[in-house]
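[1] model the following, please.
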Amino acid sequence: MHFSKMHGAGNDFVVLDLRDGRAPPTPAECARIADRHFGVGCDQLLTIEPAPGADAVASYRIWNADGSVAGQCGNGARCVAAWLVRAGAAPAQDAFVITSPAGRHPVRRNARGDFVIDMGAPRFFPADVPLRGFAQTQDAYPLQIAGRTLVVGAVSLGNPHALLEVEAVDGADVAGIGAALQQHPAFPQSVNVGFAQVLAPDRLRLRVYERGAGETLACGSGACAAVALLDRRGRVRAAAGVTVALPGGELHIQQDADDHLWMAGPAAFVFEGDIP
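    This is a model prediction of the structure:
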């Protein structure tokens, strides 16, 4: 099986072309491919599959490094778009549409040539995240972790996100708190956990501990979640655009008049190979 190794701001992927109708790898096979010592190595595995309708050029699905299924992947969406353009399946400059388990995603190019993806509108209602124990939407939710109270924001971007605002991301206990929140009963489907440091209304730093992958160098949906939640608190201005600096690079997030979040950033090819 031929694959492409790609990354978006350091968030790396193994991309498989399954547009011929072949079945995707099993969860165990996905985990073996993702293993950085015994496989190819990646944060997530992406399968490119036939489009569900005439208005899209293709669809894609996502598996985390542990073989679990993911509902959305923003950096992966840009890599899928770049892969489709290189394959001649999507126009190089004109807009087109791809679909994910989270829905329909229009794609365009900006002046720098980066792919810009419509990540949809954030959903804040607790049942949509999903988040248990709260009936109404709040800017932040108190949760008990190991005898202390953590105040987190929560939102869905097609996958669940929790966000903690911190004074400095460099000193944040990303792995400890991230793993604890992922196991918290308030998040029945687990959760991607972001740690945000606001630098200015148009700039923030972010680290993300992802479901099924641990801390990654970048998380596109996590960047969108952070901007959406911090905009609700008046900490950033999503409509004006926010640059999110992650360990692997920068993403630019901007919210349109319909509340959809558009994400721009890099998508790079690393190497090609074949899996026996």
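[2] drop to CA atoms for contacts and neighbour counts, all remaining ones
    Will do.
[3] which stretches in the stretch 1-150 of the chain count as strands?
    Shown for the stretch 1-150 of the chain, the strands assigned by DSSP state E, counting those that start in this stretch span residues 2-8, 11-17, 44-49, 58-64, 69-70, 96-100, 103-109, 115-118, 141-145, 148-156.
[4] closest one to residue 166 among those strands?
    Nearest to residue 166 among the strands of the stretch 1-150 of the chain is strand 148-156; the distance by CA to CA comes to 10.7 Å.
[5] give me the helices and strands touching that closest one, please.
    Applying 3 or more CA pairs under 8 Å, 6 or more residues apart in numbering; DSSP states H and E, one finds that strand 148-156 contacts strand 141-145, strand 160-165, helix 220-232.
[6] give the buried residues for the shortest one.
    When you say that, I think you mean strand 141-145. Residues of strand 141-145 classed as buried: 141, 143 (neighbour count, 16 or more other CA atoms under 10 Å).
[7] residues making contact with it?
    For strand 141-145, contacts defined as CA atoms under 8 Å, 6 or more residues apart in numbering pick out 149-154, 180-181, 184.
[8] rerun at 7 Å
    By CA atoms under 7 Å, 6 or more residues apart in numbering, the residues outside strand 141-145 that reach it are 149-153.
[9] which one of those sits closest to residue 111?
    For those, the residue nearest residue 111 by CA to CA is residue 153; the value is 33.2 Å.
[10] ok, for that closest one, nearest residue in space, not its chain neighbours?
    residue 140 (4.4 Å; CA to CA, 6 or more residues apart in numbering).
[11] just checking, the one you found touches residue 151?
    Yes. Between residue 140 and residue 151 there is a contact under CA atoms under 7 Å: 5.9 Å.
[12] one step back: how about CSV for the strands of the stretch 1-150 of the chain, with distance to residue 263 added?
    Shown next, in CSV, are the strands of the stretch 1-150 of the chain (distance: least, CA to CA, whole Å):
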stretch, distance to residue 263
strand 2-8, 12
strand 11-17, 15
strand 44-49, 19
strand 58-64, 17
strand 69-70, 19
strand 96-100, 14
strand 103-109, 10
strand 115-118, 5
strand 141-145, 26
strand 148-156, 16
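[13] now the second one, please; I'll put the structures next to each other:
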Amino acid sequence: MKFTKMQGLGNDYLYVFAAALPPHVKALSKRLSDRHFGAGADGMIFILPSDRADFMMRIFNADGSEAEMCGNGIRCVGKYVYDKGYTDKTRLTVETPAGIKTLLLHTAGGKVQTVTVDMGRVAVGAPQTVTTTESTVRLTPVNMGNPHAVVFVDDAEKAPLATLGAALSVHPAFPDGVNVEFVSVTDSTHLRMRVWERGSGVTLACGTGACAAVAAAIATGFCTKNTAVTVMLDGGALTVQVDGNGEVTMEGPAETVFEGEVADDAT
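    A predicted model of the protein is given here:
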């Protein structure tokens, strides 16, 4: 099985173009994502045929669980299919478990450099207080097609990702688990964010998380609608904008790291 390792702001996945999901896909993703005994990644993304869009994307985390959506991952899907000649469109649609997303590919020299994604409409819940063994925190639940809990802090650099982030991610308040974003506000157009991703742990970036952070910041009064906000993550910056109807767009880079192949007896 051939794969391509790609990354968006350090959020890295193994990409496979296939007619169907392979058997035992969850175990396969867990094994190949291992950074010591596998190829090493935050998970695997399969690009499949779709009868509703140009392509379909299925995402499996490093622990084998399936994710509904990945903002960094879908940008790399756009780069993959264009750079490899599976499409000549610079505007295309991708079916995900979180709905159909529209991508605008920005190219140079025949290759995709950055991608703007129409992420759909965000749903921001009422702030709530959650108690863990670590502490009691105030958070804002956000649905970007996948679940997020945004925690505003004074300094995201000091965010307790491995303790509080991990505890919130599996808290009973979120039966399906949740991605946890710790966000500090630099000013009305700049946020600093660090993330504990459900199923992957600490990652360098989370695209849907950045969108959730901006939406929560707008709901809290830190940012405003119809204004581009730069979200600085450990892996780099994303630009996010939420319009008056709650529709979210995100722009960021997509890069190919290397090509690889797994022996048939390893799949």
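[14] mind listing what the residue nearest to residue 153 of structure 1 touches?
    151-153 are the contacts of residue 140 of structure 1 under CA under 7 Å, 6+ apart.
[15] do that again at 8 Å, thanks
    Shown in contact with residue 140 of structure 1 (CA under 8 Å, 6+ apart): 151-154.
[16] ok, now residue 147 of structure 2?
    141, 177-179 are the contacts of residue 147 of structure 2 under CA under 8 Å, 6+ apart.
[17] recalculate using a threshold of 6 Å.
    By CA atoms under 6 Å, 6 or more residues apart in numbering, the contact set of residue 147 of structure 2 is residue 178.
[18] swap in residue 39 of structure 2?
    Counting by CA under 6 Å, 6+ apart, residue 39 of structure 2 touches 32-33.
[19] tell me how far the most centrally placed residue in structure 2 lies from residue 148 of structure 2.
    Note on structure 2: the residue nearest the mean C-alpha position is residue 70, at 3.1 Å, using CA atoms, centre = their mean. Taking CA to CA, to the nearest Å as the measure, residue 70 of structure 2 falls 12 Å from residue 148 of structure 2.
[20] test my guess that residue 156 of structure 2 contacts residue 185.
    No. Residue 156 of structure 2 lies out of contact with residue 185 (CA atoms under 6 Å); the separation is 8.9 Å.
[21] test my guess that residue 97 of structure 1 contacts residue 59.
    No. Under the criterion of CA under 6 Å, residue 97 of structure 1 makes no contact with residue 59, lying 8.9 Å away.
[22] which of these two has more neighbours?
    residue 59 (24 against 20; other CA atoms under 10 Å).
[23] what sits against the more buried one?
    Residues in contact with residue 59 of structure 1 (CA under 6 Å, 6+ apart) are 48-51, 98-100.
[24] what residue, apart from its backbone neighbours, is nearest residue 2 of structure 1 spatially?
    residue 274 (4.2 Å).
[25] ignore the last one, residue 226 of structure 2
    residue 243 is the one closest to residue 226 of structure 2 (CA to CA, 6+ apart), at 4.6 Å.
[26] what does that neighbour align to in structure 1?
    Following TM-score structural alignment, the counterpart assigned to residue 243 of structure 2 within structure 1 is residue 256.
[27] cool, and residue 56 of structure 2?
    Correspondence of residue 56 of structure 2 to structure 1, assessed by TM-score structural alignment: residue 59.
[28] check the burial of the closest residue to that match other than its chain neighbours by counting its neighbours.
    Nearest residue to residue 59 of structure 1, sequence neighbours excluded (CA to CA, 6+ apart): residue 99, at 4.5 Å. For residue 99 of structure 1, the count of nearby residues is 23 (other CA under 10 Å).
[29] what residue of structure 2 takes the place of residue 99 of structure 1?
    Using TM-score structural alignment, residue 99 of structure 1 pairs with residue 95 in structure 2.
[30] what residue in structure 1 is the furthest from its centre?
    residue 147 (30.3 Å).
[31] check the gap between that residue and residue 180 of structure 1 for me.
    Distance of residue 147 of structure 1 to residue 180 of structure 1, computed by CA to CA: 12 Å.
[32] could you do residue 237 of structure 1 as well?
    According to CA to CA, residue 237 of structure 1 and residue 180 of structure 1 sit 30 Å apart.
[33] ok, these two, which is more surrounded?
    The neighbour comparison of residue 237 of structure 1 against residue 180 (other CA under 10 Å) goes to residue 237, with 20 against 14.
[34] that one -> structure 2?
    Under the alignment (TM-score structural alignment), residue 237 of structure 1 pairs with residue 224 in structure 2.
[35] now that match: which helix or strand?
    For residue 224 of structure 2, there is no host helix or strand (DSSP states H and E).
[36] does it touch residue 215 like I think?
    No. Contact criterion CA under 6 Å: residue 224 of structure 2 and residue 215 do not qualify, at 9.0 Å.
[37] overlap in contacts, those two.
    Common neighbours of residue 224 of structure 2 and residue 215 (CA under 6 Å, 6+ apart) do not exist.
[38] neighbour count added to the contacts of strand 141-145 of structure 1, as a markdown table?
    Formatted as a markdown table, the contacts of strand 141-145 of structure 1 follow (neighbours: other CA atoms under 10 Å):
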| residue | neighbour count |
| --- | --- |
| 149 | 11 |
| 150 | 16 |
| 151 | 16 |
| 152 | 21 |
| 153 | 25 |
